[in-house]
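Q: sequence and predicted structure are below.
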Amino acid sequence: MRILYAIGSWGLGHAARSLPVLEALQADGHDLTVISSGRALLMLRRELGDRCEFLDWPHFPHTVGRSAAALYARTAVALPAMLRVMTWERQATRTLLRRRRFDRIVSDNRYGVQDPAVPSFHVTNNVRFLAPGRVAVLEWALEAFNYAWFRGLRRVIVPDTPEDALAGDLAHRLRIFPSRLLAYVGLLSPVRARDTGQDLDVFITISGPEPQRSLLERLVRSQLASIPGKVVVTRGRPEGSDVERVGAVDVHDFLGRKHQEEMMNRARVIIGRPGFSTLTSVAEVERKAVFIPTPGQTEQQYLAAFHHARGAIYAAPQARARLADAIDAAVQRSGLTARVKTAEAVRRVVELIRAG
């Protein structure tokens, strides 16, 4: 089959969790055309090389705010641009389909890349967006917005289990979506658990859109000397390939998936943003974690608080994060685990796409 696979560009998370699915589809003999942009597209090119055709399409802006009021204001300002890009994506998809035949369309955070004439799927952990302050009426409207865009799809693929292992209210306790539209497949992580031994005390993975990526890096660098043991840092910049030695710490511009997998398996504690891709990777390797949510990013703040309250991880607000103390607290927590891991989840996704 010829498959059009579109991937969002908010940080690297959507691209990272798409990689095992893309590779499985390639192994299944399908011809892939991949849409993305920015650092996500750069990472996909590095990982997949010339095995896919790539299209560089713009993505809608990612809004964050330091408070609920700031997020509301910035989202209101950005909303017309978001809708324009989503509408443009839909029109560009139709134009592409007039020129070329595709048998399936899969999208991960690219709302406009779908078409009623081609069996279409959307991968998301955000079946419902959470409103700052958890305003019930607004969250109902946000879920209704998603359903309006997704109701023509064959399935919405949710990288979680029906038992609510990871996503919480983002994908569970829904009020509008019919269950027949949702396929809970399990974890989709770019890394796999390996028996490497845990000879690394702390692995710090920095990620996300600017300027918050740089702010987290500044925080980490300012406290590296206070973290005991063996520490490795990745800056999440796929455009770079340098390794800097800071005291006894190796700071990598970027780690490819295999090296990232190695570090996560070797580490006793992982520090990073609680983006859903990082969350699933920590659950895949079943490690302890310190999560520092992006200020003003409602999803990350919710996920960090949700799993902190469950006793699984330690959540540290960026403004008050003391990494050495947070590591000590995280070691006392249970860590993240998963019932259905990536290998089985990928098999389920490929079967859904193949069945159409």
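A: Perfect, thanks for sending it. Numbering: from 1, shown residues only.
Q: going forward, measure contacts and count neighbours with C-alpha atoms only.
A: Will do.
Q: on contacts alone, who are the packing partners of whichever strand or helix holds His122?
A: Using DSSP states H and E, His122 maps to strand 120-123. Strand 120-123 sits against strand 104-108, strand 155-158, with contacts defined as 3 or more C-alpha pairs under 8 Å, 6 or more residues apart in numbering; DSSP states H and E.
Q: just the strands from the stretch 51-200 of the chain, written as ranges.
A: 53-56, 104-108, 120-123, 155-158, 182-184, 200-205 (DSSP state E, counting those that start in this stretch).
Q: so what touches the strand holding His122?
A: 104-109, 111, 114, 150, 153-159, 353, 356 (C-alpha atoms under 8 Å, 6 or more residues apart in numbering).
Q: buried subset of those, written for ChimeraX?
A: Burial among these is assessed by 16 or more other C-alpha atoms under 10 Å; the matching ChimeraX selection reads:
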select :104,105,106,107,108,109,111,114,150,153,154,155,156,157,158,159,353
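Q: burial count for Arg84?
A: Other residues near Arg84 come to 12 when the count uses other C-alpha atoms under 10 Å.
Q: that older thread, in CSV: the helices and strands packed on strand 120-123, plus distance to Arg39.
A: Formatted as CSV, the helices and strands packed on strand 120-123 follow (distance: least, C-alpha to C-alpha, whole Å):
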stretch, distance to Arg39
strand 104-108, 15
strand 155-158, 24
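Q: what residues of the longest helix belonging to the chain count as buried?
A: The longest helix of the chain (DSSP state H) is helix 68-99. Neighbour-count burial for helix 68-99, counted by 16+ other C-alpha under 10 Å, picks out 68, 71-72, 75, 82, 85-86, 88-91, 93-94.
Q: in addition, the following structure is provided for comparison:
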Amino acid sequence: MLVAPLNWGLGHATRCIPIINALIKANYEPILASDGAALILLQKEFPLLKSYTLPSYNIKYSKSGKNLKFKLLLSIPSVIAAVKKEHKIVAQIIKKEGIVGSISDNRFGVYNSNIPAVYITHQLTVLSGKTTGITSKTHQKIIKNFDECWVPDVENEPNFSRNLGHLKINDLNLKYLGILSRFKSEKCALKYDLLIVLSGPEPQRTLLEEKLLLELKNYKGKVLFVRGTLEKKTILEVSKNIQIKNYLLTETLEKALNESEIIIARSGYSTIMDLAVLGKKAFFIPTPGQFEQEYLAQTLKEKLIAPYSNQNDFSLEKLNEIVNYTGFKKTTSNIDLNHFLLFERK
């Protein structure tokens, strides 16, 4: 089974981890395909699985969130070219490896008419301001190239994706996976007052890292700072109470999350699902200009689950707001692909 997540931050790759584990449990042989950091992460998580490199979409991000839409517009020609090349490479992989089905997490060209193809997304509606109607219809047209669309959320209330993953009227073949996370909640003693988990595209990841490190200079609590990069060089501790790691693989990160009182992170959807499964208290800082993350953060604030701040206005004093919020109520993540007709044994 071919599994191919988009390389846009690490969220698409990390939420494929429980899918890959479920495939293995169901006696499939997953073959991985992606590019950049997403592929490197999956190779580290599953060193025994075969993997292929797909073309990069080369989506450019901006230092100013206000210019993001313009940057994405300029990226369209390169994305189209990459998708066409990706589609041809996927056909070659299918023939070479004897692939019986494909699962794409937001990679547009990972489908083939000779095998069943699944597309994973929580963005049936793609928020983009005044152009939301256009971007949503375009994405839904892409989804129709696939046999099924799996939405990582519950179909009914209460849910986390709200209007993003739920349409009043549609002609898409939708299946709801439920909450999708690689983590499990465990009772353990708290070790960290604050766990910072960075993710997302550059240069915004680095800009937030620099701001947070500056804010933490006078912080007295114990901090674990996970940068969300897959660099090999070791990062030294900036002070005795702050430990910095480039990245943590699933088992180690799961332990650290369970041992932490408060989590600071982007309001990416994969992160939200992880924290929901763990039942943690969090403070979110949406990626500037990313309408989806701003929408999700605002939704969680309205539900009194977690507060948020825009990046420029964030200060450690804002963490005091957390006492007014409930945090996430523990939920479960249990993926059984045998329940999905597309992959039932013939």
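A: Thanks, I have the structure now. A quick note: this is a predicted structure, and the numbers were derived from the prediction, not measured.
Q: could I get the TM-score for this pair?
A: After superposition, the two chains reach a TM-score of 0.92 (TM-score structural alignment, normalised by the length of the second structure), with 343 aligned residues with a C-alpha RMSD of 2.1 Å.
Q: aligned to Ile105 of the first structure, what sits in the second structure?
A: Aligned counterpart of Ile105 of the first structure in the second structure: Ser102 (TM-score structural alignment).
Q: again but with Leu224 of the first structure, I slipped
A: Using TM-score structural alignment as the criterion, Leu224 of the first structure maps onto Leu216 of the second structure.
Q: how about that match: what's its closest non-neighbour residue?
A: Nearest residue to Leu216 of the second structure in three dimensions, chain neighbours excluded: Leu316, at 7.5 Å (C-alpha to C-alpha, 6 or more residues apart in numbering).
Q: same list, the strands of the stretch 51-200 of the first structure, but as CSV with distance to Ala165 of the first structure please.
A: Putting the strands of the stretch 51-200 of the first structure into CSV (distance: least, C-alpha to C-alpha, whole Å) gives the following:
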stretch, distance to Ala165 of the first structure
strand 53-56, 34
strand 104-108, 20
strand 120-123, 17
strand 155-158, 12
strand 182-184, 11
strand 200-205, 22
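Q: out of the ones you listed, the one nearest Asp242 of the first structure is which?
A: Closest to Asp242 of the first structure of these, according to C-alpha to C-alpha: strand 200-205, at 15.4 Å.
Q: what does the closest one correspond to over in the second structure?
A: Counting by TM-score structural alignment, strand 200-205 of the first structure falls onto residues 192-197 of the second structure.
Q: the matching stretch against the first structure, how far on average?
A: Mean deviation of stretch 192-197 of the second structure relative to the first structure after superposition (mean C-alpha distance after the TM-score superposition for the first structure): 1.1 Å.
Q: give me the element the residue mapped onto Ala321 of the first structure from the second structure is part of.
A: Ala321 of the first structure maps onto Phe314 in the second structure, with residues paired by TM-score structural alignment. Under DSSP H and E, no helix or strand contains Phe314 of the second structure.
Q: and Phe314 of the second structure, what is it in contact with?
A: With contact taken as C-alpha under 8 Å, 6+ apart, Phe314 of the second structure is in contact with Ile285.
Q: swap the cut-off to 10 Å and go again
A: Leu208, Lys211, Leu212, Glu215, Phe284, Ile285, Tyr308 (C-alpha atoms under 10 Å, 6 or more residues apart in numbering).
Q: tell me the one among those nearest to Leu194 of the second structure.
A: Of all the contacts of Phe314 of the second structure, Leu194 of the second structure sits closest to Leu212, with 11.8 Å by C-alpha to C-alpha.
Q: helix/strand/coil for that closest one?
A: helix (DSSP: H, G, I helix; E, B strand; the rest coil).
Q: pretty sure it contacts Ser315?
A: Yes - counting by C-alpha atoms under 10 Å, Ser315 is a contact partner of Leu212 of the second structure at 8.2 Å.
Q: between the two, which is the more surrounded one?
A: A direct count of neighbours by other C-alpha under 10 Å for Leu212 of the second structure and Ser315 places Leu212 higher, at 18 against 14.
Q: residue contacts, that one?
A: Contact partners of Leu212 of the second structure, counting by C-alpha under 10 Å, 6+ apart, are Ile196, Thr206, Phe225, Ile264, Gln311, Phe314, Ser315, Leu316.
Q: buried ones among those?
A: Here, 16+ other C-alpha under 10 Å leaves Ile196, Thr206, Phe225, Ile264, Gln311, Phe314 buried among those.
Q: follow-up on the earlier one: give me the mean deviation of the longest helix of the first structure from the second structure.
A: Once fitted to the second structure, helix 68-99 of the first structure is off its aligned match by 2.2 Å on average (mean C-alpha distance after the TM-score superposition for the first structure).
Q: ok, the match of Leu224 of the first structure touching Leu195?
A: No - between Leu216 of the second structure and Leu195 there is no contact under C-alpha under 10 Å: 11.8 Å.
Q: between those two, which contacts overlap?
A: Counting by C-alpha under 10 Å, 6+ apart, the common neighbours of Leu216 of the second structure and Leu195 are Val223, Ile242.
Q: neighbour-wise, which of those two wins?
A: Leu195 (24 against 17).
Q: got the contact list for the nearest residue to Arg94 of the first structure once chain neighbours are set aside?
A: In space, and not counting its chain neighbours, Arg94 of the first structure is closest to Asp115: 7.2 Å by C-alpha to C-alpha, 6+ apart. The contact partners of Asp115 of the first structure, by C-alpha under 10 Å, 6+ apart, come to Arg90, Gln91, Thr93, Arg94, Leu97, Arg104, Ile105, Phe121, Gly152, Leu153.
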